[in-house]
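J.: Can you look at this prediction? I've put the sequence above it.
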Amino acid sequence: MEYQALVVSFPPEQDLSLQQWLHQQWPSDPLLEQAIPWARSIPDIFPRSTSGFPPYSNSEQPTTSSSTTTKSCRIGLFQFTPCGQYIACVIESDTIALIDLQQQQQPSTGWMHTLRSHLQHNIASIAFRPTCPWQLAVGCWTGIALWKKTQLQWLTWKQHVQVECVSWSKDGSLLASFSGLDKSILLWDVGLSQPLVLAKENTLPVCDISFGVCGDAFLFVGYASPRYHFTVYDMLEWKPQRWKRQHKVTSTTPCCKIAWSNCSIAIIASYNQLYALDIAEQDVVWTQCLPDDQDNPHRRIVDIAWDPSAQRLAVLIFYPAQTSPPRGHRTHIALYATQCEPVFRMHFIGWITDGEVWALGISFPPSDCPFGALLAISWNIGTIQLVPLVFAKQP
């Protein structure tokens, strides 16, 4: 049996308890006896009444993390620590809220701290160091801010400012960053505060950089350019991978994002197409386009997230506003079931959406649940919702 989504906020129009509602959907299934207590134990990070956190205005459109430079609430940019206890959320263009999820239901215990500096402006990217849950790298207009709890250190180098992307290597020894001003990708030895110029692009903007989380050491660079799609660097030699087949995507609105799991496969999204990349074999093993939508042909993928166990893929799709028929912009989250072995497979499960608000970002936080995963969704009203997903029963 396949559970599509086990949502804590079940349909309010039904006068039922969560347990009754779930048993109506999947009667006589013993797995629910484990799933229900797990789902009910999951805290809301930001309840609907978000006192102290300014909401988005209804006129704002969903944006990627590097496209907005005005001072506003941008809770769509968030990241969990590797242990899953803490989350960092950008609540203004110069302010980060660090929340202790175990304490956030008890305001008197100091469940939230704010990270703010007069030099920290227009935050575009954040990343926790994998080996140090209290160390956070922040890419912003003035460079790279390194927070260790409340202590602040700055990484600066020549014209490497307007930093739009930051990413840590799996062992936490290297920090990669991209500057929108000098168009350079730097690798930082944080202990020495010294950078190495990995690549310098005179014309190509970068929309995503990410170290692989599997055993192999690779750095992915996604370009926001119709001429080039992506580059994968081998960290052993710092040379671009030579792919067996050349795959090129041309689109009017390029945006290349990657999602990793604990295997050699990576999922790449570009505009309205998805690719499965076998890093070890240096080949694209699967491709799929979003289904045609005659009502809104300009829809595009703005974010993707893959469960670490490689069983669920979430795809955030943005539908721009239309004039005929009159309709505002909206977002849908497509949920897929995936399998990497013995061959890569993927099939569509269903949609997660809210007609009145739109999603700004998605992520799979760490979870020790053996039969499911959590999907975190940030909404434009200033909340983050955790959606429990229960996997198919194992034979």
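T.: Sure thing, it's come through. Please read these numbers as outputs of a predicted model, since none were measured by experiment. Numbering: from 1, shown residues only.
J.: from here on, contacts and neighbour counts on C-alpha atoms
T.: Fine.
J.: can you give me the strands in the stretch 1-150 of the chain?
T.: 78-80, 86-92, 95-100, 112-116, 125-129, 132-140, 143-148 (DSSP state E, counting those that start in this stretch).
J.: Pull out the buried residues from the fourth one.
T.: When neighbours are counted by 16 or more other CA atoms under 10 Å, the buried residues of strand 112-116 are found to be Met112, Thr114, Leu115, Arg116.
J.: export the residues you listed to JSON lines and tack on distance to Pro388?
T.: Shown next, in JSON lines, are those (distance: CA to CA, whole Å):
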{"residue": "Met112", "distance to Pro388": "24"}
{"residue": "Thr114", "distance to Pro388": "28"}
{"residue": "Leu115", "distance to Pro388": "29"}
{"residue": "Arg116", "distance to Pro388": "32"}
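J.: Pasting the second one now:
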Amino acid sequence: MLKLKDQQIVPPEVDQVTLCELDNELIQLKGKDDPNISRYYRNQGIDFPHIIVPYEIKNIKKNTNSCLIHSDESECKENVQNIPYEQTKNFLKKGYDTINNFIFNPLNTIFGQSEGYLRRIQYENNLQPIKAFAWHRYQQVFAIAHRQDVVYLYDLYSETWFPQSPKGLFHEEQKDITCLEWKPMSSICLAVGTSTGVCLWKVPFENTNESLNYDSIGQNPFTSIKSDVLKVGSAMLQVLKYPGFCHVSSLSWSPDGLFLAVGSAVTNTIIVWDVAAKTPVALSGAGGKGTTLLTWSNDGSFLCQSCTDNILRIWETRTWTCRTIPLKNTCHTACWYPDNRTLIFSVKDSDEISGIQMLWSPPKLDYTILVQENLGITEAETINGNKICIGGPIRRLCIDPTGQRLVINFEERDNPGCELLGLFSILRKPYLRYQPIGFIRGPNWHPGAPKPQPPRSPYNDHDTNEGYVPMPRLMSFAYEFQRGALLSVCWENGKISFIPLLFN
């Protein structure tokens, strides 16, 4: 069992901010004259832009002319294929789908856990400026979904937003955004999950010979080839809809970019789109209500689906059969290890890192349960003797593309310390283990920004509680980074932090 208190790691002070990792040590800063800044640059540190996204963007032009949009809506009303669960007879499957789609799923929406999950994600998405964040697969570009349902792209190469504020990628179909993800094997396509379906934005790139602004050593840390930048002024939109399928909660591209898996917060059915052919396939498994997450293994062999009623389902993508795994609570965070066979996850209200390992390649679905790692809660002291509680229920897990680092976001509690992210080194042999490196602290509220009161929301700018600091809300790793891993964190106050983890 892994206990944080056994590692003798000193957490950062509340007035510090994490700069980077240098070979298993987190570097914390306290002021602009901190000597660790020089140490960072001596180790060929990289300058990243200072980005704060405002909670409210005024004068947004929410119309289809905001950036030369061409709309191609695809509503599939025929030629819909349903793949049977465990190869049951087609006529029985059609009968099950009819009952499930028109009777049970609406009832689950009204009376089951699905409605509560849907309301919770809609509420949480309105508490901070950034709803969703996604790195481009091959460029140093990321996309954000603002709480006002407008999508913006940021190019680290030129340090510019596209489209320029207050304009944005917006369409009348793009409401209640919950997730977004760039298409693999493509440089221009971004999928956005909404309450009515999926918006596919196609944004062109063009070659450029401009020099980098953020790299202190004059070398692109993302890729060794010449970069492209966004071509401002054009974007095309394609809308994917499936009859009766709404409230998209999660989406995931297959690694080859051919298929887009889409989950809903109010049904266990998932839709797998052949985007090029505009053909949807509905997949239903026994048990489960709303879908909380979808994630494809890196080689495309398996698709993980989590449902709101304590169900984890593994689909194998050769014959599209599945294996249902009962859990003690709802799985709300999961990620595949780069070996394409190991899935680590955590369930609601638990401080355990659980995992399964697939034993064979598809179509076999045999698995073994991995040893659980219990983080626990421990009271730690900073250098100045301030006591904080670290650990507790896990909110989100994130593994870097190299498979060497794990970042953990803990659930919010009343005690100081829940604003810290845990950074772990992943040890593969003799079995999967997690060695603590340290704790990542983000920024304080920037001057003039309203501070929240419970429930945490910048709308409450009176009689503020000075003990609050911004909580981490979203975190992800850049796909391309040559010197280790690049972690991005979206904080509650709209700050986007870039934390390079520099290791061999």
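T.: Received it, and whenever you're ready, just let me know what you need. This one's a predicted model, so the numbers in the text were calculated from it and none came from an experiment.
J.: okay if I get the strands of the stretch 1-150 of structure 1 as CSV plus distance to Trp358 of structure 1?
T.: Conversion of those to CSV gives the following (distance: least, CA to CA, whole Å):
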stretch, distance to Trp358 of structure 1
strand 78-80, 16
strand 86-92, 17
strand 95-100, 21
strand 112-116, 25
strand 125-129, 20
strand 132-140, 25
strand 143-148, 30
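J.: so where is stretch 373-385 of structure 1 in structure 2?
T.: Against structure 2, the aligned range for stretch 373-385 of structure 1 is residues 485-497 (TM-score structural alignment).
J.: And for that stretch, what's in contact with it?
T.: 50-55, 127-130, 133, 400-402, 442-443, 445-446, 449, 470-478, 498-503 (CA atoms under 8 Å, 6 or more residues apart in numbering).
J.: In helices only, show me the residues you listed.
T.: Using DSSP state H, no member of these falls within helices.
J.: Of those, grab the buried ones for ChimeraX.
T.: The buried residues among these can be selected in ChimeraX (16+ other CA under 10 Å) with this line:
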select :53,54,55,127,128,129,130,133,400,401,442,443,445,470,471,472,473,474,475,476,477,478,498,499,500,501,502
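J.: which one in structure 2 is furthest away from the centre?
T.: Phe91 (38.3 Å; CA atoms, centre = their mean).
J.: packing partners for the helix or strand hosting that residue?
T.: Assigned by DSSP states H and E, Phe91 of structure 2 falls within helix 90-99. Here helix 90-99 of structure 2 touches no other helix or strand, going by 3 or more CA pairs under 8 Å, 6 or more residues apart in numbering; DSSP states H and E.
J.: residues in structure 1 aligned with that helix?
T.: Using TM-score structural alignment, helix 90-99 of structure 2 finds no match anywhere in structure 1.
J.: Buried ones in that helix, by neighbour count?
T.: So helix 90-99 of structure 2, judged by 16+ other CA under 10 Å, has buried residues Lys93, Asp97.
J.: Likewise for stretch 9-19 of structure 1?
T.: Buried-residue list, stretch 9-19 of structure 1, by 16+ other CA under 10 Å: Leu18.
J.: what does stretch 36-43 of structure 1 give?
T.: Here stretch 36-43 of structure 1 shows Ile36, Ala39 as buried, counting by 16+ other CA under 10 Å.
J.: how close does Gln34 of structure 1 get to Arg40 of structure 1?
T.: 11 Å (CA to CA, to the nearest Å).
J.: can you check Thr114 of structure 1 too?
T.: From Thr114 of structure 1 to Arg40 of structure 1 the distance is 28 Å (CA to CA).
J.: now Thr142 of structure 1
T.: 42 Å.
J.: sorry, back to before: would you pull up how far the helix holding Phe91 of structure 2 lies from the middle of the chain?
T.: 34 Å (CA atoms, centre = their mean, to the nearest Å).
J.: May I see the buried residues of the helix or strand following that helix?
T.: Downstream of helix 90-99 of structure 2, the first helix or strand assigned by DSSP H and E is helix 105-111. For helix 105-111 of structure 2, the neighbour count (16+ other CA under 10 Å) marks Asn105, Asn108, Thr109 as buried.
J.: Let me see the contact set for the nearest residue to the first one once chain neighbours are set aside.
T.: This points to Asn105 of structure 2. Spatial nearest neighbour of Asn105 of structure 2, excluding adjacent residues (CA to CA, 6 or more residues apart in numbering): Thr267 at 5.7 Å. By CA under 8 Å, 6+ apart, the contact list for Thr267 of structure 2 reads Asn105, Asn108, Thr109, Ser114, Gly288, Lys289, Gly290, Thr291.
J.: For the spatially closest residue to Trp491 of structure 2 that is not a sequence neighbour, give me its contacts.
T.: Ranked by CA to CA, 6+ apart and with sequence neighbours excluded, the top spatial neighbour of Trp491 of structure 2 is Pro472, at 4.4 Å. By CA under 8 Å, 6+ apart, the contact list for Pro472 of structure 2 reads Asn409, Glu419, Leu420, Leu421, Gly442, Val489, Cys490, Trp491, Glu492.
J.: and the residue farthest from the centre of structure 2, how far is that from Ile83 of structure 2?
T.: In terms of CA to CA, Phe91 of structure 2 sits 12 Å off from Ile83 of structure 2.
J.: What of Thr269 of structure 2?
T.: 11 Å.
J.: quick one, which of these two is more surrounded?
T.: A side-by-side neighbour count of Thr269 of structure 2 and Ile83, using other CA atoms under 10 Å, places Thr269 first with 26 against 19.
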